[in-house]
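Peer 1: Below is the structure, and that's it, no one-letter string:
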């Protein structure tokens, strides 16, 4: 999407394809599962894009097969508790950066949007998705907890719980039926559809759109930062008791079979 500049963390870039629009793109093969440094780099890129005085809308996009596959589980398995704490903090910062971005954030989602991907998208202001996009929290299958706060912004309460307990996914078309996805388009049209919405938002007065973003965040019924931080405590508890490691190891064995 336009001419880009790379961030200090490989795989995160920012481009300006249209007046008032900044696109933050993640490209971390093979599945856009971010390491600890990647989450912090993404947070920095989104915050910087929002602070840009010429920006009036930010698009959060990704290259590759899917939008985001969450945290890098292999890094956590290799580095242990230090990586888990880092991933928790990195996800917290990245999700907060999207929510607190000074201008509206449009998420352009293709393929899989799992775990941390739901955290990013759930905190965005608008979502445009390709027809093959699927959303879900496989956390219980991977020895973790979290991002129910953000899934609850996409689907009704009982569906959120069912998806969470079963680790099932939901399609972009289903989310559109629930009113959380703005448009569902063929995958080749995703970039243009996201930019079309971003341009419409960016056509508004820059100062007024920033006030509008602050006002809407201010009337949110749930404090997403506090709610997500509460969830993260249970992830760490699961690790301390050994449950998380056991489940992660089982998941790793299944993935290699």
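Peer 2: Sure, I can see it. From a predicted model like this one, the values you see are computed outputs, not experimental measurements. Numbering: from 1, shown residues only.
Peer 1: rest of the way, CA atoms for contacts and neighbours
Peer 2: Noted.
Peer 1: any idea which helix is longest in this protein?
Peer 2: helix 81-100 (DSSP state H).
Peer 1: And that helix, what's buried?
Peer 2: Applying a neighbour-count criterion of 16 or more other C-alpha atoms under 10 Å, one finds 83-100 buried in helix 81-100.
Peer 1: same check, this time on stretch 232-250
Peer 2: Within stretch 232-250, the residues that count as buried by 16+ other C-alpha under 10 Å are 232, 235-236, 238-239, 244-245, 247-248.
Peer 1: Show me the helices in the stretch 151-257 of the chain, by range?
Peer 2: Under the criterion DSSP state H, counting those that start in this stretch, helices of the stretch 151-257 of the chain are mapped to 157-166, 172-177, 190-202, 206-218, 224-240, 243-256.
Peer 1: got the ones you listed as JSON lines, with distance to residue 40 columns?
Peer 2: Output for the helices of the stretch 151-257 of the chain, formatted as JSON lines (distance: least, C-alpha to C-alpha, whole Å):
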{"stretch": "helix 157-166", "distance to residue 40": "26"}
{"stretch": "helix 172-177", "distance to residue 40": "27"}
{"stretch": "helix 190-202", "distance to residue 40": "24"}
{"stretch": "helix 206-218", "distance to residue 40": "22"}
{"stretch": "helix 224-240", "distance to residue 40": "16"}
{"stretch": "helix 243-256", "distance to residue 40": "23"}
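Peer 1: Pasting the second one now:
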């Protein structure tokens, strides 16, 4: 698949940035952007040195939701196909084996929330706003991921009212995991990404796999998933070296505290 230029892929070695690149339309999600997101994460899956993904956006808005303009003159079959492609894009993000951080700097609406919630967690600017107005637009959306992130009652209230939610409330209810000033958002994400990348890639991949699979099953089954991951880690990684490196880090931190 050839990318349409609405999503930019930046290779920074172990860190890969996926950038929504339609700022003139406030990064509204259209069919071409769905295709680009699928292609971007397909390419990332084939990058052997990639260890982490940051999904961010150009311009003042993260994503203004679905581009309703592209539906003018279309029939129901086209709209259904377009919605299915959007769900495929969200699923492709969610299925990424690497840690994926969403960096949200401004308005996040509807489909923008689906994109961000498909990531592992959201780091947001204090200037960010969150809105899920699908029922207000006469459609249905965000009914599944949103309730799983913030709970059923809160998801219903946000969807029924379509109100704008501020960043501090989003942090309080768990939609956002870290909040920072607008001018320090990029630096904060950089710091988080650097900290994550200190861990061995296989350990990160297996940790994500265990959490994602364990969330879909009971505790005993989840423990079996984790034990299988431990078996793989012991057979495929330099786990002894990892223990030694971690011990050295603890020792160094202890010395700094004494000093």
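Peer 2: In hand now; what should we look at? What you are looking at is a predicted structure, and each value in this text was computed from that prediction instead of being measured.
Peer 1: What does the superposition give as a TM-score?
Peer 2: The TM-score (TM-score structural alignment, normalised by the length of structure 1) is 0.78; 215 aligned residues with a C-alpha RMSD of 1.7 Å.
Peer 1: so where is the helix or strand following the longest helix of structure 1 in structure 2?
Peer 2: Next along the chain after helix 81-100 of structure 1, taking DSSP states H and E as the criterion, comes strand 105-109. Strand 105-109 of structure 1 corresponds to residues 100-104 of structure 2 when matched by TM-score structural alignment.
Peer 1: residues in contact with that stretch?
Peer 2: By C-alpha atoms under 8 Å, 6 or more residues apart in numbering, the list of residues contacting stretch 100-104 of structure 2 from outside reads 52-57, 62, 116, 119-125, 128, 185-186, 189.
Peer 1: What about residue 158 of structure 1, how many residues nearby?
Peer 2: Using other C-alpha atoms under 10 Å, residue 158 of structure 1 is surrounded by 10 other residues.
Peer 1: To which residue of structure 2 is it aligned?
Peer 2: Residue 158 of structure 1 maps onto residue 153 in structure 2, by TM-score structural alignment.
Peer 1: From residue 157 of structure 2, how far off is the nearest residue to its match once chain neighbours are set aside?
Peer 2: Distances taken as C-alpha to C-alpha, 6 or more residues apart in numbering put residue 147 closest to residue 153 of structure 2, at 7.9 Å, once the chain neighbours are dropped. According to C-alpha to C-alpha, to the nearest Å, residue 147 of structure 2 and residue 157 of structure 2 sit 10 Å apart.
Peer 1: Residue 136 of structure 2 now?
Peer 2: In terms of C-alpha to C-alpha, residue 136 of structure 2 sits 12 Å off from residue 157 of structure 2.
Peer 1: Now for the most centrally placed residue in structure 2: which residues touch it?
Peer 2: Computing the C-alpha centroid of structure 2 and ranking residues by C-alpha atoms, centre = their mean puts residue 119 first, at 1.7 Å. Residues near residue 119 of structure 2 by C-alpha under 8 Å, 6+ apart: 55, 93-94, 99-102.
Peer 1: got it, and residue 149 of structure 1?
Peer 2: The contact partners of residue 149 of structure 1, by C-alpha under 8 Å, 6+ apart, come to 119, 224, 227-228.
Peer 1: can you do 10 Å?
Peer 2: 118-119, 122-123, 160, 222-231 (C-alpha atoms under 10 Å, 6 or more residues apart in numbering).
Peer 1: That one matches what in structure 2?
Peer 2: Matched across to structure 2, residue 149 of structure 1 falls on residue 144, judged by TM-score structural alignment.
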